[in-house]
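Colleague: Requesting a structural model of the entry that follows:
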Amino acid sequence: MLYQIHENNRMWMAPLADAAHMSYLMLTNPASPFSYVPYAQRLAAGFELLHRIGKDYEKPKFEITSTMVPGEDASMTVSIAREAVVEKPFCHLLHFRKQWRADETLAQPKVLLLAPLSGHHATLLRDTVMTLLPEHDVYITDWIDAKLVPLSAGEFHLHDYVYYLQDFIRFLGPDVHVIAVCQPTVPLLAAVSLMATAKEPKQPRSMTMMGGPIDTRKSPTLVDRLATEHDLKWFENNVIHTVPANYPGYGRRVYPGFLQHLSFVAMNPSRHVKSYQEFYEHLAKNGTDPVVEHHRRFYDEYNAVLDMPAEFYLETVRIVFQEAGLMTGTWEVEGKPVRPQDIKNVALLTIEGEWDDITGRGQTKAAHELCKSIPASKKEHYVAPEAGHYGIFSGRRWHERVCPKIAQFIRAHA
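Modeller: Model prediction:
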């Protein structure tokens, strides 16, 4: 019922948001006589603010068409072709293929970047991809919005996520380096653990875990406390809803993206209010300036959310947060115990942000306690100074500190 109410409200708001945007364009276009009326710029800013609050945010595009590849003498601009190399019902594996010279092979470390399935689209890691591309052959997991997946595709459980990652690793081969950002650190550790237990030959060269909830009992944050303050029945009754009839996934039980977005905003509402205030003030005073453009880019991404399959979400809450299944050794993937201590030959790098308020300090580092059989020479931990959760994979600190650390680690274990 709540999902249908949301859809009705969205359809009601769409014409209003569109009209507000048309008014903004009419008041800012130099060819329009309305742009010369008194207070036109301030009125335009108000209409644009209304448009951005009321509009529906679609999945953004990566918009990565080229990169600079370093050479012996100078860097060279290389075109990028994005292609889906593996397609599964709930996820596509995308390759940012460099269109290099036909008669030469560009030898670069192969990187599998695991985007989180936790509300936002894989394009949240656009900056991560762009920074890795010059020196790495980059692949990324692009998770499908659950409301777009027909019921005929079946359910998607946490163990399915683990199997997806194993399939992607096997597809890319034993020379791949895996980087997991936040949520997928847990299924990555499970996937590699099971492969190590089975003595599979196609285990990755290295795994980098960034800001992930390996042990949520350490330095618990608001997210961790919410997950443990309520039992599983509470989550099922309060956040799980059924996809309405206007989507291909009609009838599928999901944790809707609009509820996830609400929880994101509720974690720090004053910061978002301030950001929208600054957007309005700058637009009213200066028109489109760098502050306005940054706001648009950030919230075009931040406000675009996807639905998660209910069974996956509820199992993640139970196993990762409530039971701490990795740390207690109780997690089994369809009867197979997850044993990180069986990993011996996969290098491990864990990264945390000094100011991370989503994944607390020590939670990701806990992977080192579990991976007891990895030699010390193949294990590193890094705390990014003055970096919050998003700062460890985007922005200045990612560019200047975190990415060089990862690139160095990959080269050392290539």
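Colleague: From now on I want contacts and neighbour counts done on CA atoms only, so please keep to that.
Modeller: Noted.
Colleague: Could you say which helix or strand holds residue 169?
Modeller: helix 158-172 (DSSP states H and E).
Colleague: the inter-axis angle of the helix or strand that comes right after that helix versus helix 158-172?
Modeller: Per DSSP H and E, the first helix or strand lying C-terminal to helix 158-172 is strand 176-181. Orientation check (axes from the mean of the first three to the mean of the last three Cα atoms, to 10 degrees): strand 176-181 against helix 158-172 gives 140 degrees.
Colleague: buried stuff in the longest strand along the chain?
Modeller: As assigned by DSSP state E, the longest strand anywhere in the chain is strand 76-88. In terms of neighbour count (16 or more other Cα atoms under 10 Å), strand 76-88 has its buried residues at 78, 80.
Colleague: for that strand, packing partners?
Modeller: strand 66-69, strand 91-98 (3 or more Cα pairs under 8 Å, 6 or more residues apart in numbering; DSSP states H and E).
Colleague: which of those strands sits most buried?
Modeller: Highest mean neighbour count among these (mean count of other Cα atoms under 10 Å): strand 91-98, with a mean of 20.
Colleague: Who are the packing partners of that one?
Modeller: strand 76-88, strand 137-143.
Colleague: Can you give the distance of the next helix or strand along the chain from that strand from its chain's centre?
Modeller: Remark: after strand 91-98, the chain's next helix or strand is strand 110-114, criterion DSSP H and E. Centroid separation for strand 110-114 versus its chain: 13 Å, with Cα atoms, centre = their mean, to the nearest Å.
Colleague: who touches strand 110-114?
Modeller: 136-141, 169, 172, 175-181, 184 (Cα atoms under 8 Å, 6 or more residues apart in numbering).
Colleague: if you set the cut-off to 6 Å instead, what comes out?
Modeller: Outside of strand 110-114, the residues within contact range by Cα atoms under 6 Å, 6 or more residues apart in numbering are 137, 138, 139, 140, 141, 176, 177, 178, 179, 180.
Colleague: To check against the first, give me the structure of this:
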Amino acid sequence: MFYQLYELNHAVMAPFRATADAMNLAWKNPLNPWSHTAVGRTFAAGFEVFERMTRRYGKPSFGLPFTNVDGESTAVHEETVWRRPFCDLIHFKRDLPAGADKGPRILIVAPMSGHYATLLRGTVEALIQSADVYITDWIDARMVPVTDGDFDLDDYVDYVIEMLHHLGPDTHVVAVCQPSVPVLAAVAVMEADNDVCAPASMTLMGGPIDTRINPTAVNQLAQDRPLEWFRDNVIMQVPWPQPGFMRNVYPGFLQLSGFMSMNLDRHMIAHKEFYGHLIKNDGDSAEKHRDFYDEYLAVMDLTAEFYLQTVDTVFIKHALPKGEMMHREKRVDTAAIKNVALLTVEGENDDISGVGQTHAAQTICTNIPDHMRAHYVQPDVGHYGVFNGSRFRREIAPRIIQFAKTHSKRAKTAAANPVKRVIRGGKAG
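Modeller: Below you'll find the predicted structure:
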């Protein structure tokens, strides 16, 4: 019922929002003499803030038409190369010269935790300069008809395995935050089956592998309440006329309220400053605010079965680090991973996945050789900084690329079978 009330409130606000938008345009119109005064900018700012605070933010675009490869601007095209009801696989195809080295093939598994995959725009932007990048584009559950079936944590693992099969051997998988657990489980399942499409390496970034280590406020919430509390208080049905009508979900707007409440004072100050930037006609600062909140406030629903199974498996039972996680009624054995290199990355100030939670993967993957392991803690960054921002571009992205190149099966094959080269005026060497 709460979801229906939310939709009703949004509908009721629609005419007021439209009026505010129209008034904002009128007060900013250069033909309006008041638009050049402080009074005009104040009215326009107030109307824009109201409109932005009451709108529903749609899915943003990646907006990466070009990248820089070896100092040259290169066109980028988004292609959907694999599709399922709850996920599309997007390829960022670059217009490279014929025969050019594409770099390592990297599958980025974006988090299914409320925000769209476009939250990783900065991650993609940094990596496509040196790699052939694919990313999971999860579908808003409210847009998936109930006739398409359920989607739970087991399905998530299956999706990852299917995508790795689609991409083929010598793929490198990068899991950002939430998918660290299902990606690690998928790799363990593939290794146990001697699957030739198991990735050459996996990079786990800011992920909740073992939330018993340095628990955060997010982890504590799951520990303080039984699973029934989450089922009774946060699971709702998608209302009509959405395509997913009657599907049980964890609504995006409810997740967003949780995100906002964690740092409510910071968001209030940000909107107050945005109002001030508009009045002062500080266009650059105002645009930065718009860009951030257009992404941050765009949220999606999660299927109830996936959300509840994740809460139970990852945050309440700690099943993976205990060796008790099940996939399709078969135990996930992380000790089966022997041929996949492992890189774990954490942020020193991460308040979502505490320091040590991701590193736990190094402990439970007991049979990965030492020379195929690496761990890095990025100083002075929180959770978002692990996969985005200037420090990610300077410090973390190069490590991911180098780790993938080092553990590429192509590189190993070339090292094992060196090609003799002819030196002009000398002997073959």
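Colleague: Would you mind reporting the TM-score between them?
Modeller: Superposed pair, TM-score by TM-score structural alignment, normalised by the length of the first structure: 0.97. Supporting alignment: 408 aligned residues with a Cα RMSD of 1.1 Å.
Colleague: Which parts of the stretch 151-300 of the first structure are strands?
Modeller: For the stretch 151-300 of the first structure, the strands defined by DSSP state E, counting those that start in this stretch occupy 176-181, 206-210, 241-242, 253-255.
Colleague: Return the residues in contact with the corresponding residue of the first structure for residue 180 of the second structure.
Modeller: Under the alignment (TM-score structural alignment), residue 180 of the second structure pairs with residue 185 in the first structure. Residue 185 of the first structure makes contacts with 209, 212, as judged by Cα under 6 Å, 6+ apart.
Colleague: Distance of the counterpart of residue 84 of the second structure in the first structure relative to residue 376 of the first structure?
Modeller: The equivalent of residue 84 of the second structure in the first structure is residue 88 (alignment by TM-score structural alignment). Separation of residue 88 of the first structure from residue 376 of the first structure (Cα to Cα, to the nearest Å) stands at 37 Å.
Colleague: now residue 60 of the first structure
Modeller: 41 Å.
Colleague: And these two? Which one has more around it.
Modeller: Neighbour totals were compared for residue 60 of the first structure and residue 376, and residue 60 leads with 17 against 11 (other Cα atoms under 10 Å).
Colleague: Check for me that residue 13 of the second structure belongs to a helix.
Modeller: Yes: counting by DSSP: H, G, I helix; E, B strand; the rest coil, residue 13 of the second structure falls inside a helix.
Colleague: what's the closest non-adjacent residue to it?
Modeller: residue 54 (7.3 Å; Cα to Cα, 6 or more residues apart in numbering).
Colleague: Count the residues that sit near that neighbour.
Modeller: With neighbours defined by other Cα under 10 Å, the count for residue 54 of the second structure comes to 14.
Colleague: any idea how far it lies from residue 18 of the second structure?
Modeller: 10 Å.
Colleague: Same question for residue 280 of the second structure.
Modeller: 24 Å.
Colleague: what stretch of the second structure does stretch 113-122 of the first structure fall on?
Modeller: Against the second structure, stretch 113-122 of the first structure falls on residues 108-117 (TM-score structural alignment).
Colleague: Can you tell me the residue that sits opposite residue 129 of the second structure in the first structure?
Modeller: When the first structure is aligned by TM-score structural alignment, residue 129 of the second structure is paired with residue 134.
Colleague: Please, where are all the helices along the stretch 251-400 of the second structure?
Modeller: 252-262, 264-279, 283-296, 304-310, 319-322, 360-364, 390-391, 397-406 (DSSP state H, counting those that start in this stretch).
Colleague: quick one: the shortest one to the first structure mean distance?
Modeller: This points to helix 390-391 of the second structure. By mean Cα distance after the TM-score superposition for the first structure, the fitted helix 390-391 of the second structure averages 1.1 Å away from its aligned residues in the first structure.
Colleague: can you check the second one too?
Modeller: Average distance, helix 264-279 of the second structure versus aligned residues of the first structure after superposition (mean Cα distance after the TM-score superposition for the first structure): 0.8 Å.
Colleague: Which elements pack onto that helix?
Modeller: Contact partners of helix 264-279 of the second structure among helices and strands, from 3 or more Cα pairs under 6 Å, 6 or more residues apart in numbering; DSSP states H and E: helix 38-54.
Colleague: Determine the set of other helices and strands touching the helix it packs on.
Modeller: Applying 3+ Cα pairs under 6 Å, 6+ apart, one finds that helix 38-54 of the second structure contacts helix 2-28, helix 264-279.
Colleague: Would you format those as CSV with mean neighbour count and distance to residue 305 of the second structure included?
Modeller: As requested, these are exported to CSV (neighbours: other Cα atoms under 10 Å; distance: least, Cα to Cα, whole Å):
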stretch, mean neighbour count, distance to residue 305 of the second structure
helix 2-28, 15, 18
helix 264-279, 16, 29
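Colleague: Out of the ones you listed, which gets nearest to residue 237 of the second structure?
Modeller: Closest of those to residue 237 of the second structure is helix 2-28, at 7.1 Å (criterion: Cα to Cα).
Colleague: That closest one: average distance to aligned residues in the first structure?
Modeller: With mean Cα distance after the TM-score superposition for the first structure, helix 2-28 of the second structure averages 1.3 Å from its match.
Colleague: which helices and strands sit right next to that helix?
Modeller: helix 38-54.
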